[in-house]
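K.L.:
dropping the sequence and predicted coords here.
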Amino acid sequence: MSQTAQIEKKRFLCLLIKPSHYDDDGYVIRWWRTIIPSNSLAALFGIAADCAERQVLGPDVAIDIEALDETNTRIDTAALIERFRVNGNLGVVCLVGVQSNQYPRALDIARPLREAGIAVAIGGFHVSGCLSMLDNDAIELGACRDLGVAMFAGEAEEGRLDRVLRDAVAGQLAPVYNFMKDLPGMEGAPVPFLPIANLGRAWGNSTSFDAGRGCPYQCSFCTIINVQGRKSRYRTADDVEKLVRLNWAQGVSKFFITDDNFARNKEWESIFDRLILLRERDGIPIGLMIQVDTLCHKIDGFVEKSKRAGVTRVFIGLENINPDNLVTANKRQNKITEYRKMLLAWKAQGIITLAGYILGFPSDTPETIRRDIEIIKRELPLDGLEFFNLTPLPGSEDHQTLWRKGVPMDPDLNNYDLEHICTAHPRMSKAEWEAIYREAWSLFYSPEHMKTLLRRAAATGVRMNSLIRVLVTFATSVSLEGVHPIQYGVFRLKHPSERRPGLKRENPFVFWPRFVAESIYKIGAAVSLNLKLILEARAIERDPNAKAYMDQALTPVRDDDDVTLDLLTKTTGAGAAVAHIKKVDKLTHPGGVKVAAG
């Protein structure tokens, strides 16, 4: 192509924005550096880049792609509008990966863009979940129609984004693109990718990717099964190697595999084998965080290969230690009799163990929650526990049931972030539930227990510096910033213009001094805790008996666990679970050989 033709080529702007959401004071949650990178943004960037490479808008239209994560980048709508204006509004703004709590903010971003005549589309779990489980007008979807924002439900591979871009360049975006009944395969699909300019805004230059999608389980609080489907789909080892090499070429080798349960991925072994090869043969220093279920240790070689593949942290969907609560949520696959075996298997590899724990099941009270947290601290070798409030997320069975019955739920979608209380509880008032949620963090991350966690780390080979970063994050996110660790970052950024519409704009002479004072206090508190833990860790490392440290959580599983552990005796559900195990053992081992119930 001649230089003249190249100059005359039209430029189509494809702007991908991952919205944040508002804090309790109405300010956008934004950081200097974020901790968890956005997989949705990386996935859409990879697909859009493939569209550009294939010239889906024709040889005379170039596609310029830009990704913005609002959790670490200020969205200047006035500047965006001007960029589109000088380009004749040729392009589209895609609001990607929008969860229910981000939906109000996404609409606030879309509104001035649409008023300026810019094409806007929105996708993610909120739109997909609502169109999957509810009617077409449910949960404020009508706002998109009123604004002229195109709704995209489903996944964008296999040419679905091609169609959106072609419609946008023609000025004919459809009101709805619904692919929920036709989920694409992942083998050979464009791999998630973000340029280093984006990844540099995440702490540690890390990125994320999904090696698989879909889940066969039926947890009633989960949206994944109704958005990504119950049939599991996977990337190949070749796909994973491609994305690792793409990222390593720009100096990035730390990855969060976002599969809700990587152990269920049927390609897990071939992927791990390829990652092991890349680490041991090619010298790529791959570091991984993965999510797994509580039965992953039963898969032959899974835990051991995780270590060789570069796994340093594992997040486990523990959810609760009361089997009655697990049954209520249709999470029957979790067996509390396996919790200790599973956690000790990870500990044997020196891998940091993190777990999610849900508060607000029907039988929960502040007293039972306090009791259960103390049991976990004493008897389970977990390095970190993340607390979530049971939330009827749009797209889940729980939400659909309440919605159909007309049960009152919080009308403000901004609060559906797993931290706020969105519906009534049978045994706790809203105030009691809110209080025990905040208290739960201080109970688990007490100074004494964090010292215990460091002692366990020294005894099991867990890297102390990595654990300290986890502990500082989890111990300060709620107390200092009022946000969950999954929304946390390094140095909170605010701007008066980013306050939620409808709330009074604060006087800059009041806003900025308060912001500076708050920032100094928060930084000081976090640095102080970090230094205290570092000093604790150094003292432990100097102890010649540090490797010999032992407590109840690190004690190997024993035959008498079913009568000595509170985990297996303090609830009726636990007693029933142990009785079931014994019954199975008796049928499986008629000779009377007892199998440990831990």
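P.N.:
That came through fine. Here the structure is a predicted model, which is why all the values come from computation and not from measurement.
K.L.:
use CA for all of it now, contacts and neighbours both
P.N.:
OK.
K.L.:
so which residues of the stretch 51-200 of the chain form strands?
P.N.:
For the stretch 51-200 of the chain, the strands defined by DSSP state E, counting those that start in this stretch cover 61-69, 91-95, 119-123, 150-153, 176-178.
K.L.:
any idea how far the first one is from the chain center?
P.N.:
Looking back up the chat, that one is strand 61-69. In terms of Cα atoms, centre = their mean, to the nearest Å, the centre of strand 61-69 is set 25 Å apart from its chain centre.
K.L.:
how about it: buried residues?
P.N.:
Neighbour-count burial for strand 61-69 flags 61-63, 66-69 (criterion: 16 or more other Cα atoms under 10 Å).
K.L.:
so what touches that strand?
P.N.:
If you take Cα atoms under 8 Å, 6 or more residues apart in numbering as the criterion, strand 61-69 is touched by 9-20, 38, 41, 45, 48-49, 52, 55, 57, 75, 194, 198.
K.L.:
now, which of those lie within strands?
P.N.:
Judged by DSSP state E, the contacts of strand 61-69 include 10-18 as members of strands.
K.L.:
list only buried entries from those residues.
P.N.:
Buried by 16+ other Cα under 10 Å: 11-18, out of the ones in strands among the contacts of strand 61-69.
K.L.:
can you give me the distance of the closest residue in space to Asp417 that isn't next to it in sequence to Tyr27?
P.N.:
Excluding the flanking residues, the one nearest Asp417 by Cα to Cα, 6 or more residues apart in numbering is Asn101, at 5.5 Å. Counting by Cα to Cα, to the nearest Å, the gap between Asn101 and Tyr27 amounts to 14 Å.
K.L.:
show me the contacts for the residue nearest the centre of the chain.
P.N.:
With distances taken as Cα atoms, centre = their mean, Ile486 lies nearest the centre of the chain, 6.3 Å away. Contact analysis of Ile486 by Cα under 8 Å, 6+ apart lists 35-36.
K.L.:
want to compare, so here's the second one:
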Amino acid sequence: MSGVAVDGAATGTESPAGKRKFQVTLIKPSHYDKDGYVIQWWKAWIPSNSLAALYGLVLDAEARRALGPDVEIEIDAYDEMNILLPFNDIIARHKAAEVDGEGSGGPGSGGLVCLVGVQSNQYPRALAMARRFRAAGLQVAIGGFHVSGCLSMLPGVHESLQEALDLGCSLFAGEAEEHLDRVLNDALHGRLEPIYNTMAQLPDLQGAVTPFLPQTLVRRYDGLISSFDAGRGCPFQCSFCTIINVQGRKSRYRSADDVEKLIRANHAQGITHYFITDDNFARNKNWEAIFDRMAELRAEGIDIRFLIQVDVLVHKIPNFIEKAKKAGCTSVFVGLESINPANLKEMKKNQNKITEYRKMFQQWRAQQVITYAGFIMGLPNDTPESVKRDLEIIQREVPVDMIEISILTPLPGSEDHQTLYKQGTWMDPDLNKYDLECVTFEHPLMSREELQQAYWDAWDHYYSMEHAETLMRRAIADGIKPVRIWQHLLQIYGAMRYERVHPQQCGYFRRRVRSERRPELPRENALVFYPKNIARALRNYAGMGIYAWRLHRLRRRLEADPAAKDYTDEALAPVLDHGEDEELEMYHVNQAAKAAVAKAKAEAEARERHQVRRATNAAE
């Protein structure tokens, strides 16, 4: 069973005499920054659910003695975002588990290194790790959205996957539930297959093993936060999305009993905060039973707080928002993406209705839930001017708190990538750039440099000090503590402004390790590297400190203002019964917007006529 390593990773204990040991090392790779250094932090912000899912599955395999009664599985696990990997120690543990003679699977069969949840931007780092482990004779398997996305959407074997196969790695596509035992047994006997493609065999999650991370790993994140998926799959067809082509469009969900089990297990470790990673929890068909059970647990005195992701029509589901609040929801991420219906159409995000945006966000605010929204730029009709205009409209008319801006990126596994791949259109060959922050394709109206600069400018424009004041004033008016806005501004905008990394891959106190650089880049001279990075750290944290102080002074001034609770503006103004009748710039910004509003009006009138007919028929 699992124990604790002094470096903070979760690791196995010594095997009893007479038993064979099989070492499983789970690693969630990080990503290289623009200078080629691994992005690592003292504490990362967002836990890896892939790591939690695999950890839970390996624990279950050990408990069941899945490799036989005389084989004990030992686990060590690392999220590279918050720890410097001890490569030599990992290799030594695997070598110590190897056996000779009858029953041996040959060199390397003492264990398996699993690089888990590897996204496209993390794939170059994963390959660099794989080379080091393979050079030492260890067995390596790579899974995650890049492998699964390429095998599900592209013909043959993509060149990036072939590179891993040429190293002698195994690739795993799909979800590990119901398949991990076979992979571990194959590794034990030294007969790993090159590719395990289980994409056509997505598991039922009812009664499945639940994600779990030990406290030794959780404490390396921001606060005591862990993650789990209450369901998988999304019914929509967004062209930029990889989820629907990897996890499918059918809702598969965990039972309320399973969610209670994992929450109680985490509560026993003192873990109270969660990132529920369902791509769209609003379309989890078991959402109500799960929320009700979580509310019951809170009534018992179990502290539960979580962030979920939903779509813009979530407020149409009766009681969803109210029950989310009772269950412990403190923050919600909404897939807004754009206020321009022409852009939404390009992304096949037909479920987004701009006439519903204000009502939806206002209902979340009524429950004192902090709102995030995604905003994608780089669509075919975008220009620096149109992006700035759209952001200004959001600032004035949409009562959202934080937005996370990304550049449209053709991620392998998405329809966008598949289309460009089949057309032979140029896409940047460096997968490290597929992090939603870099330009990876040719835009019809902007050069790569113009689009990249427009991206950085967009962050600065939305998160101006003037808008920070507006966000705090709105929070006070809606009964939300402004210190929560202060904290989120520091995390979201601070990550981009001072660390130049997306908030989803940020953390506290960046560390750069001179030896952990992309293999194709030279190691910097120590006399250059250390002074440069000390200066960078001082500059970044001085800037962050000044920004935090300015926000603090702003917050204290607004908290002392007796009129602050009476604040209102266009975004907070109550939505009319017919929101499509409001006079908003968002509704008139272009012909696509006007057409969307006209369609919403026609649909509302049709619903009213239908209701009148039903009432008339009932009266008769």
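P.N.:
Arrived safely, thanks for sending. The structure displayed is predicted, hence computed values, not measured ones.
K.L.:
just to revisit the earlier point, can I get the ones in strands among the contacts of strand 61-69 of the first structure in JSON lines including distance to Ser442 of the first structure?
P.N.:
JSON lines is the format used below for these (distance: Cα to Cα, whole Å):
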{"residue": "Lys10", "distance to Ser442 of the first structure": "56"}
{"residue": "Arg11", "distance to Ser442 of the first structure": "53"}
{"residue": "Phe12", "distance to Ser442 of the first structure": "50"}
{"residue": "Leu13", "distance to Ser442 of the first structure": "47"}
{"residue": "Cys14", "distance to Ser442 of the first structure": "44"}
{"residue": "Leu15", "distance to Ser442 of the first structure": "41"}
{"residue": "Leu16", "distance to Ser442 of the first structure": "38"}
{"residue": "Ile17", "distance to Ser442 of the first structure": "35"}
{"residue": "Lys18", "distance to Ser442 of the first structure": "31"}
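K.L.:
which one of the residues you listed is nearest Leu173 of the first structure?
P.N.:
Leu173 of the first structure lies nearest to Cys14 out of those, by Cα to Cα, at 13.8 Å.
K.L.:
do you know how far Leu390 of the first structure is from Gly97 of the first structure?
P.N.:
Applying Cα to Cα to Leu390 of the first structure and Gly97 of the first structure gives a distance of 21 Å.
K.L.:
hang on, I meant Leu131 of the first structure
P.N.:
Applying Cα to Cα to Leu131 of the first structure and Gly97 of the first structure gives a distance of 15 Å.
K.L.:
and the helices in the stretch 101-250 of the first structure?
P.N.:
103-115, 125-133, 142-147, 160-169, 196-199, 224-227, 237-248 (DSSP state H, counting those that start in this stretch).
K.L.:
flag every buried residue along the third one.
P.N.:
Of the residues in helix 142-147 of the first structure, those scored as buried under the neighbour-count criterion (16+ other Cα under 10 Å) are 144, 147.
K.L.:
quick one: it to the second structure mean distance?
P.N.:
If you overlay the two and look at helix 142-147 of the first structure, the average distance to its match in the second structure is 0.8 Å (mean Cα distance after the TM-score superposition for the first structure).
K.L.:
residue range for that helix in the second structure?
P.N.:
Matched against the second structure by TM-score structural alignment, helix 142-147 of the first structure falls on residues 162-167.
K.L.:
quick one: residues in contact with that stretch.
P.N.:
Contacts for stretch 162-167 of the second structure (Cα under 8 Å, 6+ apart): 127, 130-131, 134, 170-171, 194.
K.L.:
which of these are buried?
P.N.:
By neighbour count, with 16+ other Cα under 10 Å, the contacts of stretch 162-167 of the second structure hold 127, 130-131, 134, 170-171 as buried.
K.L.:
Tyr416 of the first structure pairs with which position in the second structure?
P.N.:
With TM-score structural alignment as the criterion, the equivalent of Tyr416 of the first structure in the second structure is Tyr434.
K.L.:
Arg542 of the first structure now?
P.N.:
If you follow Arg542 of the first structure across to the second structure using TM-score structural alignment, you land on Ala560.
K.L.:
burial of the counterpart of Val218 of the second structure in the first structure, as a residue count?
P.N.:
With TM-score structural alignment as the criterion, Val218 of the second structure lines up with Leu199 in the first structure. Residues near Leu199 of the first structure, counting by other Cα atoms under 10 Å, number 24.
K.L.:
shouldn't Leu199 of the first structure be in contact with Ser208?
P.N.:
No: here Leu199 of the first structure lies out of contact with Ser208, judged by Cα atoms under 8 Å, at a distance of 10.0 Å.
K.L.:
for those two, list the residues in contact with both.
P.N.:
Taking Cα under 8 Å, 6+ apart as the contact rule, Leu199 of the first structure and Ser208 both touch Pro37.
K.L.:
what about the strands in the stretch 201-350 of the second structure?
P.N.:
Using DSSP E, counting those that start in this stretch, the strands found in the stretch 201-350 of the second structure span residues 225-228, 231-232, 252-253, 273-276, 305-310, 329-337.
K.L.:
could you dump the ones you listed into a markdown table with distance to Pro384 of the second structure and mean neighbour count added?
P.N.:
Listed next are those as a markdown table, based on distance: least, Cα to Cα, whole Å; neighbours: other Cα atoms under 10 Å:
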| stretch | distance to Pro384 of the second structure | mean neighbour count |
| --- | --- | --- |
| strand 225-228 | 37 | 25 |
| strand 231-232 | 36 | 26 |
| strand 252-253 | 40 | 23 |
| strand 273-276 | 33 | 22 |
| strand 305-310 | 28 | 20 |
| strand 329-337 | 16 | 21 |
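K.L.:
got TSV for the ones you listed, with distance to His552 of the second structure too?
P.N.:
Output for the strands of the stretch 201-350 of the second structure, formatted as TSV (distance: least, Cα to Cα, whole Å):
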stretch	distance to His552 of the second structure
strand 225-228	25
strand 231-232	39
strand 252-253	42
strand 273-276	25
strand 305-310	25
strand 329-337	21
